[in-house]
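Engineer: only the shape, not the letters, is given here:
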């Protein structure tokens, strides 16, 4: 996932969003301030599952890697293991190599960019293992946070040059040139590293220390034009691997997430976050009954001055938002708990990867209506899925 541009002319001009456009939207979300917000919302955490510290993805479209690696770290805690802060950029680096191979095989007929999906993290873990963040920061060129604009442009330039096939036949050297450019910016992957006094490579570290079985994880979406409880290919630009997800009826989406949280499992959550009623600064996301031009100026100015009535989300409303591009594949986050406001309404407690810069130090509260409306897909442990749904799916 990566944040979509609110400037539609950019979306029309480019098949994927520029990092500059992403940064502009993130900054606008961070500055979407209502002075009385924190004073007007009173949240009580009902479930607050263990998770590692809030990170900052910087100027990079790597939220999918940050959110899903955070999820895996919580899985280690749930399993009784000492959590290791995993390198999100190692995962991204591996995915960029696979994405480049896929792009060339498809003759350039897929999107580029540094976005991805939750299953990319699971797939990279399965094939390439994992590395502690301390041993692979990805900060190989003097910055303190990710800044991927130049790297993304160079990766795209190399791949586009390859698929033009200027020699009339692809050489065996293009992949070496491509990965060499990535390593120049992110650093070479260590063949061996030491953790707690013992040497590992990425594969042995994943097997012996992280200890997570990639077959234990499942991904879901909800669309009306596919059979329920069966797999379909998620047709969003960042699904470069053409991964499949299981299709759930709309109400099952929040039922599955609720069941997971109540049984000690966290959830990786991917969603559209470009709506005015998603406020990073205020740390609140909900779906007002009136939106856009239907709202008065006063309603827009007081959008986060306490709890408001919400739109009733139906499968038809949700599907229409996908079809007209008002719901797009924007951002990955980590659901780590459940809370109630002063009126008893439930919200999910969500960990983000934009640093501890908002009113809730890197977390936000998201209503179930927003999740039903704006979710694109989500990933969790199979054992967190209610038994009745597991039986319908067949696992």
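Structural biologist: Nice, thanks for sending it over. Keep in mind it's a predicted model, so treat the numbers as computed, not measured.

Engineer: rest of the way, CA atoms for contacts and neighbours
Structural biologist: Will do.

Engineer: what separation do you get for residue 316 and residue 257?
Structural biologist: To residue 257, residue 316 is 21 Å away according to CA to CA, to the nearest Å.

Engineer: my read: residue 212 touches residue 203, true?
Structural biologist: No - the criterion here is CA atoms under 8 Å, and residue 212 misses it with residue 203 at 11.7 Å.

Engineer: more neighbours, these two?
Structural biologist: Counting neighbours by other CA atoms under 10 Å for residue 212 and for residue 203 shows that residue 212 has the greater number, 19 against 16.

Engineer: how about the secondary structure of the more buried one?
Structural biologist: At residue 212 the chain is in coil, as set by DSSP: H, G, I helix; E, B strand; the rest coil.

Engineer: and it, what does it touch?
Structural biologist: Residue 212 makes contact with 72, 75, 76, 206 under the criterion CA atoms under 8 Å, 6 or more residues apart in numbering.

Engineer: for the residue lying closest to residue 262 once chain neighbours are set aside, what are its contacts?
Structural biologist: Distance criterion CA to CA, 6 or more residues apart in numbering; nearest residue to residue 262, sequence neighbours excluded, is residue 47 at 7.4 Å. Applying CA under 8 Å, 6+ apart to residue 47 gives the contacts 261, 262, 336, 337, 338, 339.

Engineer: next one for the comparison:
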């Protein structure tokens, strides 16, 4: 298993996409010998800040919420930088459950009064300071001072990760905007055959690179308490056509994100991916889970991998 930072707990928030992407970045740095623990609260705050501006310019016609994909977290880092966990965090992430509604009310008022973006952002920042905590002016790390943008760029380059998926309603080896509700910015993902996606995932892990996973966790075979995700025994081995049918008939749903941090095999030799979840540590493996290769093949929606692993 790759090195990881401590497992966190997203509480009742919808921030798995941030927790998982930051966990992936953290493990990438740990495997390079560079320890870093990053602020989910900061990324969530800045992502919602952008969303209320977008909603304002759409005259309030765009929904304001904190669901998303890992690509949204990467965009927020590229645009607004980063902070370390110890610099900016909350004790209970459930605060982010009610916060989007408060932000939406601000936006609604701003649209009605035609306040403009500057005033809206000022009001939002004041609300966020009260609800989440005031932002520091800089990030201090190992005796050095960084602006938030500098720290973000030092941790994650804007082109460091590539989004991947595997569906047959678009051509393989080309990018397309995946049609799931949480792809709020219609980010494009590279479409690969599922065999290629599995091979790339294994190759990345063996080379010391984690990945960010997004997929279906509503299946009976997904059990957090037992730390397992698997297809029922004696099921037919998943094929590309089977996963496509599950997706098109809405039996594969876009539920959750986790970091992939290792490989394992059971006593029968069946392969599993080790997943770092963000639901706390109250399960059989202290917050980690084992996802069977069959489950991965059938229920993966998207992955984010180090770009260098594509050509490996």
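Structural biologist: Thanks, I have the structure now. Since the model is a prediction, treat every value here as computed from it, not as a measurement.

Engineer: filter the contacts of residue 47 of structure 1 to the buried ones?
Structural biologist: Of all the contacts of residue 47 of structure 1 considered here, the ones buried according to neighbour count by 16 or more other CA atoms under 10 Å are 261, 336, 337, 338, 339.

Engineer: what two of the residues you listed have the greatest distance between them?
Structural biologist: 261 and 339 (11.1 Å; CA to CA).

Engineer: OK, contacts around the spatially most central residue of structure 1?
Structural biologist: For structure 1, the residue sitting closest to the mean C-alpha position, by CA atoms, centre = their mean, is residue 332 at 1.7 Å. Counting by CA under 8 Å, 6+ apart, residue 332 of structure 1 touches 1-2, 63-64, 66-68, 118, 268-271, 352.

Engineer: now, the residues you listed that are in helices?
Structural biologist: Secondary structure assignment (DSSP state H) places 63, 64, 66, 67, 68, 118 from those within helices.

Engineer: residue in structure 2 matching the fifth one?
Structural biologist: Structural alignment places residue 68 of structure 1 opposite residue 21 in structure 2 (criterion: TM-score structural alignment).

Engineer: does its match really touch residue 259, like I thought?
Structural biologist: Yes - at 6.9 Å, residue 21 of structure 2 counts as touching residue 259 under the criterion of CA under 8 Å.

Engineer: who has more neighbours, the two?
Structural biologist: Higher neighbour count among residue 21 of structure 2 and residue 259: residue 259, with 29 against 25, using other CA under 10 Å.

Engineer: and that one, what pairs with it in structure 1?
Structural biologist: Superposed on structure 1 with TM-score structural alignment, residue 259 of structure 2 falls opposite residue 334.

Engineer: in three-state terms, label its match for me.
Structural biologist: Look at residue 334 of structure 1: counting by three-state DSSP, its state is strand.

Engineer: do the same with the one 10 residues further on
Structural biologist: When classified by three-state DSSP, residue 344 of structure 1 comes out as coil.

Engineer: counterpart of it over in structure 2?
Structural biologist: Superposed on structure 2 with TM-score structural alignment, residue 344 of structure 1 falls opposite residue 269.

Engineer: coming back round to it: ok, the contacts of residue 332 of structure 1 vs residue 240 of structure 1, which is closest?
Structural biologist: Using CA to CA, residue 1 comes nearest to residue 240 of structure 1 of those, at 10.8 Å.

Engineer: most distant residue from the centre of structure 2?
Structural biologist: In structure 2, the residue that sits farthest from the middle, by CA atoms, centre = their mean, is residue 113; the gap is 35.1 Å.
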